[in-house]
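[1] have a look at this prediction, sequence included:
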Amino acid sequence: MNPFDSTDIAYAKQYKYNGIDDSICKKLFLAKYWDWCMRFIPMNVAPNVITLIGFIVESISFVLSLVLTNGLTKQLPCYGCVINALCLFFYQTLDNLDGRQARRTGMSSPLGQFFDHGCDAITGVSEVIKSAAVFNMGVEDVYFYYAFFTGITFVLTSYEEYVTHKFYLGKFNAPDEGLLILVILYLTIAAFPSIVPTIRPYFLFAYILGQIFTNLLIFIHVIQFCWKEKECRKRAFLAPIPMFISATIICLMKFLFGSTTNSVFFIMATEFILTYNSQTVIISYLVKRAPLRLIDPLTIMLWVASSISFVFKSTSFVQNGYYWMVLCAIVFSTMILTDVRVVIGFTKGLKIPAFHVIPKEEPRSDDSKNKIQPKQKKTSHSVSFRAH
């Protein structure tokens, strides 16, 4: 079933990427490194293929980390830390090259934007698991907070873009500096594994504090934006509601079930629920859906699937952790199903391929001379959303 109607596609055709990256590391050396890497990518390679390769590499290292640590119950070997570092750096590189390839080939589109975000949503969860394996966090309560605030930040980043229509990365941001720090820490731990118990508390404290501070900055930025753009206020107020409902259900499960939730599957299930909320926000942003559309049938289904655990709290199926495995499978399958439906919907609606490049047609000289340029209309920063 196509998730988009003709109005959705009409709005999707108007979409233009609006992103700014003020990263210090990018200005110092990353941009030059990415430019150098672009020399080795042929023009006939589709941007989504680059994204997919990075996603596959990151997924392989994620599965390897789970296997080598027996589900985060023991320390990751040194060679596993090195593999995680190399795969993460490779993924970060390709995550930047796909956008450059899209602009170079003229293939920038809502399809590419969503495909990139969909892969990031899944790899974001996998990277949380991988970092837990490297730092030997186990599945105790502190790891829950580490993963929970990561998921909240991921949703709020999409929320900020949905309200302000701009994706902004500051001078010190997670995709650039944050991932580089993780790569360095992974390699350091691989060389000196005995330092893990010493640096783990400091890492967790700095990370969680940084996530809270980032989320506060997002809300402050949204409030400042809505103060100037009154049309955005309703959207800004309603859009976070699904995230708050999901977060409430997750916290209730954690505190009511206690040690029963000390499972890697519980962590993954809760992370996937939050990242699915982020996906619905991005879809609504790309096709300008009203905020109430964020509460879709699949979101409600995930809330119900999570809440069923309260009814069967005392059963062995929940107490032994089997329920978290089922819930994780349900949420992950929902994300994959949504990703596939959206990609197919954009491919058909926008009439653009997902995994190959459309050759550019050079304009004829006589056409370029006789072509009349349309007058540009002045537009404000606020973009109207449909009322549903």
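    Arrived safely, thanks for sending. Residues are numbered from 1 along each chain as shown.

[2] drop to CA atoms for contacts and neighbour counts, all remaining ones
    Fine.

[3] show me which residues of stretch 47-58 are buried.
    By neighbour count with 16 or more other CA atoms under 10 Å, stretch 47-58 contains the buried residues 47, 48, 50, 51, 52, 54, 55, 57, 58.

[4] now what about it, what contacts it?
    87-88, 90-92, 94-95, 97-99, 101-102, 107, 112, 115-116, 119-120, 123, 126, 354-356 (CA atoms under 8 Å, 6 or more residues apart in numbering).

[5] try this one side by side with the last:
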Amino acid sequence: MAGYEYVSPEQLAGFDKYKYSAVDTNPLSLYVMHPFWNTIVKVFPTWLAPNLITFSGFLLVVFNFLLMAYFDPDFYASAPGYKHVPDWVWIVVGVLNFIAYTLDGVDGKQARRTNSSTPLGELFDHGLDSWSCVYFVVTVYSIFGRGPSGVSVFVLYLLLWVVLFSFILSHWEKYNTGILFLPWGYDISQVTISFVYIVTAIVGVEAWYEPFLFNFLYRDLFTAMIIGCALCVTLPMSLLNFFSMDPSVAFRYFRVASKSILLYGWNSLCQHHSKAAEQPFSDLSFLIEETKFRLTRNGRKEHWPVIYRKKYCK
């Protein structure tokens, strides 16, 4: 891993022309968190590196994960009949989670304040965020845990994929529009998670056993919030921003992508039936057509080659 080349020389050369562009429209972030972060960043000395702030926040997230793993290694600590996590642990995790969230919001402001913003700094920040997606979900999972009143491990696995999907979707959106539209779900989830940790320390995990509404349990609310935020907020907003870029370009992108997927599926189907019948391709012909699109995206001309491949099998 030490000798692995994560960034190619061509990509490093492109960093010189890169310019960070982000849009944040979340009311919680605009009217509450950003004024708070603008006050906090003034406390930091100008010699403090933004990447150090980023890494410190990430270490707090990892520490929360390890602390909860120590007291709840098998996710049964919140189940009835098991030894629960001490109340002070929930308070520590809640406070550190909010501090880590604050540091993640302050690092960029510190970079602009000290005129030290770089593409590598953004890459470092978002690279650590991708790891944090796992630690956040697994740590908060201990609130409900496993057992009759908890969430199954399979559901946890699905929730991890939903969170990673939202993260990747935001960066796919930025790749195609040139602008990072900060997802609403991140700020809401971080404030909510920190609040729930503190509430758990006060009322105990037994409070989450009771139904939230009728027979709708809090564990169901937890699952519905994560999935609903991804499907009803993050996904529609990303598609809206993507299609607002240039409708003709967007529709062409989806048309080319759908054709490629269908042709790949057809080719796989042909291979499967040929192998199942133990017959080689007696009449196999390849038609390779390279179609090149010149698309203009935010003033940047890009070259998108698409290869169509058709196989005919008997």
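    Structure received. These figures come from a predicted structure and were not determined experimentally.

[6] quick check: TM-score for this pair?
    Once superposed, chain against chain, the TM-score is 0.71 (TM-score structural alignment, normalised by the length of structure 2); 249 aligned residues with a CA RMSD of 2.8 Å.

[7] filter the contacts of stretch 47-58 of structure 1 to the buried ones?
    In those, the ones that pass as buried (16+ other CA under 10 Å) are 87-88, 90-92, 94-95, 97-99, 101-102, 107, 112, 115-116, 119-120, 123, 126, 354.

[8] strands along the stretch 51-200 of structure 2, start to end?
    180-181 (DSSP state E, counting those that start in this stretch).

[9] what ranges does it have for its helices?
    Along the stretch 51-200 of structure 2, the stretches classed as helices by DSSP state H, counting those that start in this stretch are 87-113, 119-141, 153-177, 184-203.

[10] could you dump those helices into a markdown table and include distance to residue 308 of structure 2?
    Formatted as a markdown table, those follow (distance: least, CA to CA, whole Å):
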| stretch | distance to residue 308 of structure 2 |
| --- | --- |
| helix 87-113 | 43 |
| helix 119-141 | 33 |
| helix 153-177 | 22 |
| helix 184-203 | 38 |
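
[11] and those helices, which is most packed in?
    helix 87-113 (a mean of 20; mean count of other CA atoms under 10 Å).

[12] where in structure 1 does that helix align, residue-wise?
    Using TM-score structural alignment, the residues of structure 1 aligned to helix 87-113 of structure 2 are 78-104.

[13] go on, stretch 45-59 of structure 2?
    Stretch 45-59 of structure 2 corresponds to residues 42-56 in structure 1, going by TM-score structural alignment.

[14] also stretch 160-173 of structure 2?
    Stretch 160-173 of structure 2 corresponds to residues 147-160 of structure 1 when matched by TM-score structural alignment.

[15] and the matching stretch, how far out from the chain's middle?
    Its chain's C-alpha centre and that of stretch 147-160 of structure 1 lie 9 Å apart, by CA atoms, centre = their mean, to the nearest Å.

[16] for residue 369 of structure 1, state which of the buried residues of stretch 47-58 of structure 1 is nearest.
    Proximity of the buried residues of stretch 47-58 of structure 1 to residue 369 of structure 1 was ranked by CA to CA; the top entry is residue 47 with 32.0 Å.

[17] show the contacting residues for the nearest residue to the closest one once chain neighbours are set aside.
    With CA to CA, 6 or more residues apart in numbering as the criterion, residue 47 of structure 1 has its nearest non-adjacent residue at 4.6 Å, and that residue is residue 98. By CA under 8 Å, 6+ apart, the residues touching residue 98 of structure 1 are 47, 48, 50, 51.

[18] go again with 6 Å.
    Counting by CA atoms under 6 Å, 6 or more residues apart in numbering, residue 98 of structure 1 makes contact with 47, 50, 51.

[19] Throw the residues you listed into JSON lines and include distance to residue 226 of structure 1, thanks.
    Shown next, in JSON lines, are the contacts of residue 98 of structure 1 (distance: CA to CA, whole Å):
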{"residue": "47", "distance to residue 226 of structure 1": "34"}
{"residue": "50", "distance to residue 226 of structure 1": "36"}
{"residue": "51", "distance to residue 226 of structure 1": "33"}
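
[20] and which of these is nearest to residue 194 of structure 1?
    Once CA to CA is applied, the member of those that ends up nearest residue 194 of structure 1 is residue 51, at 35.3 Å.

[21] any idea how far the closest one lies from residue 44 of structure 1?
    Distance of residue 51 of structure 1 to residue 44 of structure 1, computed by CA to CA, to the nearest Å: 15 Å.

[22] with residue 269 of structure 1 instead?
    In terms of CA to CA, residue 269 of structure 1 sits 38 Å off from residue 44 of structure 1.

[23] got it, and residue 316 of structure 1?
    Distance, residue 316 of structure 1 to residue 44 of structure 1, by CA to CA: 54 Å.

[24] go on, residue 323 of structure 1?
    Distance from residue 323 of structure 1 to residue 44 of structure 1, counting by CA to CA: 46 Å.

[25] can you give me the helices in the stretch 201-350 of structure 1?
    Secondary structure of the stretch 201-350 of structure 1 by DSSP H, counting those that start in this stretch: the helices cover 233-238, 241-257, 264-287, 297-311, 316-319, 322-350.
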